[in-house]
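Colleague: mind looking at a prediction? Sequence and model below.
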Amino acid sequence: MSISFLRLIRIANFPSAVSNVWAGYVLASAGKVDSVVFGIGALSSGLAYSGGMALNDYLDRENDATEHPERVVPSGKIPALAALETAIALLALAVLTAGIWFNRQSFYVMVLITAGVMAYDAVLKRYWPTAGIGMGLCRGLNCLFGMSLIGQINLSLLIYPAAMFAYIGALTLLARQESRSAVIEKAVKFGLFGIVVLDAAFLFAYGYNWQAAAGLGLLVLMALLSRMFKMT
């Protein structure tokens, strides 16, 4: 696997997607963890996230040639067509994985996630009001995907994906300004780490202490990856 490919899919942010699934799954299963179910769910979520990032760079290639020439598509390290093919393959695999391994609810939620990712990359991110809503929905649905892995969604737990929706919506709007200020860029980076912290906070709040501590362990992985790969 090439370094350029890992940069394309923003591998440094991969643990944050896994964290959403972990928190959602633990909350919905009342702390009863099946490592196989979680592992495949995390893989499906990660595929969707990675596909979305590849699609983002393909669609932004002309703008990035001016604002982010160091990115792998405008720099020529990965051809634009290859980025598009990668995006399509990863998003399709995310849906197939959810459909084959899990229940209808998980499949439908993953379909909504991939549809949301494509809508965000193609249209929603271009406008201030819809950018935060679109990305917030994608992340909220990712949390819901983790909750759906047990075969049913407990409506009383919807406060968790709702909180993630609000947090990511605000972070997305802040990220739109990151090219204008190094301070904002750092704030966005810390905000991405905050996703894992918010996930763990919900687990602690519901009494799942060791699961919360395990989730916080993803911060170490994110920190290591962020030293090698850009997060935005």
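Modeller: Arrived safely, thanks for sending. For clarity, every value in this text was computed on a predicted model and none was experimentally measured.
Colleague: going forward, measure contacts between C-alpha atoms and count neighbours the same way
Modeller: Will do.
Colleague: so residue 53, which of the three states?
Modeller: helix (DSSP: H, G, I helix; E, B strand; the rest coil).
Colleague: one more: the one 10 residues further on?
Modeller: Reducing the assignment at residue 63 to three states with three-state DSSP gives helix.
Colleague: what about it, how many neighbours?
Modeller: Residue neighbour count, defined by other CA atoms under 10 Å, stands at 12 for residue 63.
Colleague: any idea how far the nearest residue to residue 167 once chain neighbours are set aside is from residue 152?
Modeller: Once flanking residues are discounted, residue 167 sits nearest to residue 136: 7.4 Å by CA to CA, 6 or more residues apart in numbering. In this view, residue 136 and residue 152 are 22 Å apart by CA to CA, to the nearest Å.
Colleague: and these two? which has more neighbours close in?
Modeller: residue 136 (25 against 14).
Colleague: buried ones in the helix or strand where the more buried one lies?
Modeller: Here residue 136, judged by DSSP states H and E, is contained in helix 128-148. Within helix 128-148, the residues that qualify as buried by neighbour count (16 or more other CA atoms under 10 Å) are 130-148.
Colleague: output the contacting helices and strands for the helix or strand encompassing residue 219.
Modeller: Residue 219 is located in helix 218-228, with elements delineated by DSSP H and E. For helix 218-228, the elements it packs on are helix 14-28, helix 182-205, judged by 3 or more CA pairs under 8 Å, 6 or more residues apart in numbering; DSSP states H and E.
Colleague: got the buried residues for it?
Modeller: Quick answer for helix 218-228 (16+ other CA under 10 Å): 218, 219, 222, 225, 226.
Colleague: how about stretch 163-181?
Modeller: Neighbour counts over stretch 163-181 (16+ other CA under 10 Å) mark 163-176, 178 as buried.
Colleague: same check on stretch 181-201?
Modeller: 184-185, 188-189, 191-201.
Colleague: need the contact list for the closest residue to residue 102 other than its chain neighbours.
Modeller: Spatially, and ignoring its direct neighbours in sequence, residue 102 is nearest to residue 149 (6.6 Å; CA to CA, 6+ apart). If you count contacts by CA atoms under 8 Å, 6 or more residues apart in numbering, residue 149 has them with 25, 37, 38, 41, 102, 103, 106.
Colleague: ok, and here's another one to check against it:
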Amino acid sequence: MNGMLQLLRPANLITSSADIIAGFFIASAIIGKDSLIINDYKILIILALSSMFLYGGGIVFNDYFDAERDALNKANRPIPKGLVSKNQAFALGAFCFSLGIYLSFFVNQFSSILAVGICCTAFLYDAVGKQFDYFSPFLMGACRGLNLLLGMSAFPASLQYAELAMIPFLFIIGVTVIGQKEHLGRNRASIIVGSILYLSALVYFMYSLIQFEGNWWAALIFLGLWLAMLLPPTYKAWKTQRPLFVQKAVKYAVLSLILLNAGLVAAFGNSWFALLLLPLLPITLGVAKVFRVT
């Protein structure tokens, strides 16, 4: 059981649910739904579970397809270590993908289409995309962008604002670029490119604030917290180029998604709902101390 949990990387699953929560509350604000009913919250829970299973499937198949390479570079991962067999990993990944898609059918057709899209994109990344350094980051970014849209699909009319998904899309491309050779270190060029993509995500956030007349002051508070968590480990990774610090930079970048999502809710939804995401951060940090993020 411990091997299965290591394979699923629980901390990452929490960040995927943060995407859903953000998308849900942004969407409810976009359509002017000031009061949410019990059924709305049921939809939120279903979509959050769907996302976590889809993300879990992607993570499991990532290790499944990387098993031989991990045996050389990351021998402490569950499959090379013998805690989980490849057949067990395949079954777990298939179960997670299937359940994630199945749950989405209880919401609406837009949710199910997005869930299938996330599944296909994640599997393509795991099976083929990782072999192409210039292609794989776009697939990872697409998974996160689609995940935000999955949350917004609770209220389909809000999908007219689908371009907001560009923010996590750009950010995760940057995270993936930095993380591609994290076990090797000496990837200063990748860290610079990744940092430029972080900046691109921030610029697009600001552009969206202007375009959609978002709440500037509330957004800036959360963006400040996001940058405070993101930039110091990224700078240390750039300065030292040591694998340990590059891995930490990627870890904190992934976990900082919770703060970025809170910023999105504060900017384009209800600032008070943004506060609901904050308790996820200490929970995720605690789980990340037990189970690896990268």
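Modeller: Perfect, thanks for sending it. Only a predicted model underlies this, so the values are computations on that prediction, with no experimental measurement involved.
Colleague: follow-up on the earlier one: out of the buried residues of stretch 163-181 of structure 1, who's nearest residue 69 of structure 1?
Modeller: residue 178 (15.8 Å; CA to CA).
Colleague: contacts made by stretch 74-89 of structure 1 with the rest, please.
Modeller: 4-5, 8, 50-55, 57-58, 61-62, 64-65, 68-69, 72-73.
Colleague: distance of the alignment partner in structure 1 of residue 291 of structure 2 from residue 13 of structure 1?
Modeller: Counting by TM-score structural alignment, residue 291 of structure 2 corresponds to residue 229 in structure 1. From residue 229 of structure 1 over to residue 13 of structure 1 the distance is 9 Å, taken as CA to CA.
Colleague: okay, the two: which has more neighbours?
Modeller: Applying other CA under 10 Å to residue 229 of structure 1 and residue 13 shows that residue 13 carries more neighbours, namely 25 against 19.
Colleague: thought that one was touching residue 222?
Modeller: Yes. Look at residue 13 of structure 1 against residue 222 with CA atoms under 8 Å: they come within range, at 6.7 Å.
Colleague: can you pull the contacts of the closest residue to residue 20 of structure 2 other than its chain neighbours?
Modeller: Using CA to CA, 6+ apart and skipping the chain neighbours, the partner closest in space to residue 20 of structure 2 is residue 151 (4.0 Å). Residues near residue 151 of structure 2 by CA under 8 Å, 6+ apart: 19, 20, 21, 22, 23, 24, 27, 44, 47, 48.
Colleague: of the residues you listed, which is the nearest to residue 234 of structure 2?
Modeller: Residue 234 of structure 2 has its nearest neighbour among the contacts of residue 151 of structure 2 in residue 19, at 22.2 Å by CA to CA.
Colleague: tell me how many other residues crowd that closest one.
Modeller: Using other CA under 10 Å, residue 19 of structure 2 has 29 neighbouring residues.
Colleague: which residues are in contact with it?
Modeller: With contact set as CA under 8 Å, 6+ apart, residue 19 of structure 2 has these partners: 144, 147, 148, 151, 258, 261.
Colleague: give the aligned equivalent of the fourth one in structure 1.
Modeller: It stands for residue 151 of structure 2. Aligned partner of residue 151 of structure 2 by TM-score structural alignment: residue 146.
Colleague: tell me how far that match lies from residue 49 of structure 1.
Modeller: 14 Å.
Colleague: repeat that for residue 99 of structure 1.
Modeller: 17 Å.
Colleague: burial count for the alignment partner in structure 1 of residue 84 of structure 2?
Modeller: Structural alignment (TM-score structural alignment) places residue 84 of structure 2 against residue 78 in structure 1. Counted by other CA under 10 Å, the residues lying close to residue 78 of structure 1 total 16.
Colleague: got it, and the one 4 residues further on?
Modeller: Counted by other CA under 10 Å, the residues lying close to residue 82 of structure 1 total 13.
Colleague: which residues touch the spatially closest residue to residue 48 of structure 2 that is not a sequence neighbour?
Modeller: Among residues not flanking residue 48 of structure 2 along the chain, residue 17 sits closest, at 4.9 Å (CA to CA, 6+ apart). With contact taken as CA under 8 Å, 6+ apart, residue 17 of structure 2 is in contact with 48, 49, 51, 52.
Colleague: isn't the first one right up against residue 20?
Modeller: Yes. Under the criterion of CA under 8 Å, residue 48 of structure 2 is in contact with residue 20, at a separation of 5.7 Å.
Colleague: these two: which is more packed in?
Modeller: residue 20 (30 against 27).
Colleague: residues contacting the more buried one?
Modeller: Applying CA under 8 Å, 6+ apart, the residues contacting residue 20 of structure 2 are 44, 47, 48, 51, 147, 148, 149, 150, 151, 152.
Colleague: any idea how far residue 153 of structure 2 is from it?
Modeller: 9 Å.
Colleague: regarding residue 70 of structure 1, what is its secondary structure?
Modeller: From three-state DSSP, the assignment for residue 70 of structure 1 is coil.
Colleague: check contacts around the closest residue in space to residue 9 of structure 1 that isn't next to it in sequence.
Modeller: Distances taken as CA to CA, 6+ apart put residue 50 closest to residue 9 of structure 1, at 4.6 Å, once the chain neighbours are dropped. Neighbour list for residue 50 of structure 1: 9, 10, 11, 14, 87, 90 [criterion: CA under 8 Å, 6+ apart].
Colleague: which two among those are spaced furthest apart?
Modeller: Farthest pair in those, by CA to CA: 14 and 87, 15.1 Å.
Colleague: more crowded one of the two?
Modeller: residue 87 (27 against 22).
Colleague: now the helix or strand that the more buried one is a member of, how far from the chain's geometric center?
Modeller: Element membership for residue 87 of structure 1 (DSSP H and E) is helix 80-101. Distance of helix 80-101 of structure 1 from the chain centroid (CA atoms, centre = their mean, to the nearest Å) equals 15 Å.
Colleague: contacts for whichever helix or strand comes after it, please.
Modeller: Next along the chain after helix 80-101 of structure 1, taking DSSP H and E as the criterion, comes helix 104-122. Identification of contacts with helix 104-122 of structure 1 by CA under 8 Å, 6+ apart yields 45, 48, 52, 55-56, 59, 91, 94-95, 98-99, 131, 134-135, 137-138, 141-142, 144-145, 148-149, 151-152.
Colleague: report the buried residues of helix 104-122 of structure 1.
Modeller: 104-107, 109-114, 116-118, 120-121.
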